[in-house]
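# make a model of this:
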Amino acid sequence: DLFASCAGILDKTLPDTMAEDSVSILPALEGKATEPIHEAVVHHSINGSFAIRQGNWKLELCPGSGGWSAPSQARPRPRNFLRSSSTTFPPTSEKPATSRPSTPRSWRR
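Here you go, the predicted structure:
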């Protein structure tokens, strides 16, 4: 996305054979995006863990958080952005978080 975004900033058109999967995020940076730039986003941590985020859903098929915290040998568990202490979900269930935005507060203006 960096390649296409830089091309957009410079008002250049990329050839079809260059950076084929790059999508400009310039509209989002300029505050002009009216919809998500990507259908899903892949997160990659320093320890090699991957997660895929789509809307309010996040799929993590790795133990531990994969974030900046110390490495963890935690067991994989279902995660949801809307948690309730009275609700537990079996490993294969899914429940969207509809009452909370998918963008962390620290990313918002």
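# every contact and neighbour count from this point should use C-alpha atoms.
Fine.
# give me the element Ala4 is part of.
Element membership of Ala4 [criterion: DSSP states H and E] is helix 2-9.
# show me what counts as buried in the next helix-or-strand element following that helix.
Reading on from helix 2-9 to the C-terminus, the next helix or strand found by DSSP H and E is helix 26-29. The neighbour-count check on helix 26-29 (16 or more other Cα atoms under 10 Å) flags Leu26 as buried.
# I have a second one here; can you model it like the first so I can compare?
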Amino acid sequence: MPALLAATDVMVLPSDSEGLANAWIEALACGTPIVTTDVGGAREVLVDDSAGRIIARPPGATVTAITALLATPPDRRVVRQVAERFTWERNSAAPFDHLSEMVNHR
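You can find the predicted model right below:
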């Protein structure tokens, strides 16, 4: 799968509903920018336009975002760096710390 994601120019996931989609992180980790709707954790992942675009639901917005990324592709190293903050260690530590804090305040 990483070879396929790395070979693509843009990964598009125009979902109605998502949490923090693993597919976003996997694409970014391969250096592939993403286009996704403003759902779930999209704004947590894409805090600016350096690794992709967050779009509205109308199909025209999807076409516009893809066209922009194809015309001016982001540096794949920069795209990969966006995914680096989503490690298994960090993703497991955050809920563990939160739950530990809740237990300690009982």
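# TM-score of the superposed pair?
The TM-score (TM-score structural alignment, normalised by the length of the second structure) is 0.29; 58 aligned residues with a Cα RMSD of 4.9 Å.
# how about the helix holding Ala4 of the first structure: buried residues?
3-5, 8.
# can I get those residues in a markdown table with distance to Gln54 of the first structure?
Formatted as a markdown table, those follow (distance: Cα to Cα, whole Å):
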| residue | distance to Gln54 of the first structure |
| --- | --- |
| Phe3 | 23 |
| Ala4 | 21 |
| Ser5 | 21 |
| Gly8 | 25 |
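# biggest helix in the second structure, by residue count?
helix 88-104 (DSSP state H).
# can you give me the strands in the second structure?
For the second structure, the strands defined by DSSP state E cover 11-13, 34-37, 52-55.
# which secondary structure elements does the second one contact?
Using 3 or more Cα pairs under 8 Å, 6 or more residues apart in numbering; DSSP states H and E as the contact criterion, the elements in contact with strand 34-37 of the second structure are strand 11-13, helix 22-29, strand 52-55, helix 59-71.
# can we see that at 6 Å?
strand 11-13, strand 52-55 (3 or more Cα pairs under 6 Å, 6 or more residues apart in numbering; DSSP states H and E).
# out of the ones you listed, deepest packed?
The highest mean neighbour count among these, using mean count of other Cα atoms under 10 Å, belongs to strand 52-55: a mean of 24.
# out of everything not next to it in sequence, what's closest to Val42 of the first structure?
Nearest residue to Val42 of the first structure in three dimensions, chain neighbours excluded: Ile52, at 4.5 Å (Cα to Cα, 6 or more residues apart in numbering).
# can you give me the neighbour number for that neighbour?
14 (other Cα atoms under 10 Å).
# so which of the helices and strands packed on strand 34-37 of the second structure gets nearest Gln81 of the second structure?
Each of these has some distance to Gln81 of the second structure by Cα to Cα; the shortest is strand 52-55, at 12.6 Å.
# before we move on, back to that, could I get the helices and strands packed on strand 34-37 of the second structure as TSV with distance to Trp88 of the second structure?
Below are those laid out as TSV (distance: least, Cα to Cα, whole Å):
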stretch	distance to Trp88 of the second structure
strand 11-13	22
strand 52-55	22
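# right, and those strands - which one's nearest Glu101 of the second structure?
That would be strand 52-55 among those, by Cα to Cα, at 33.1 Å.
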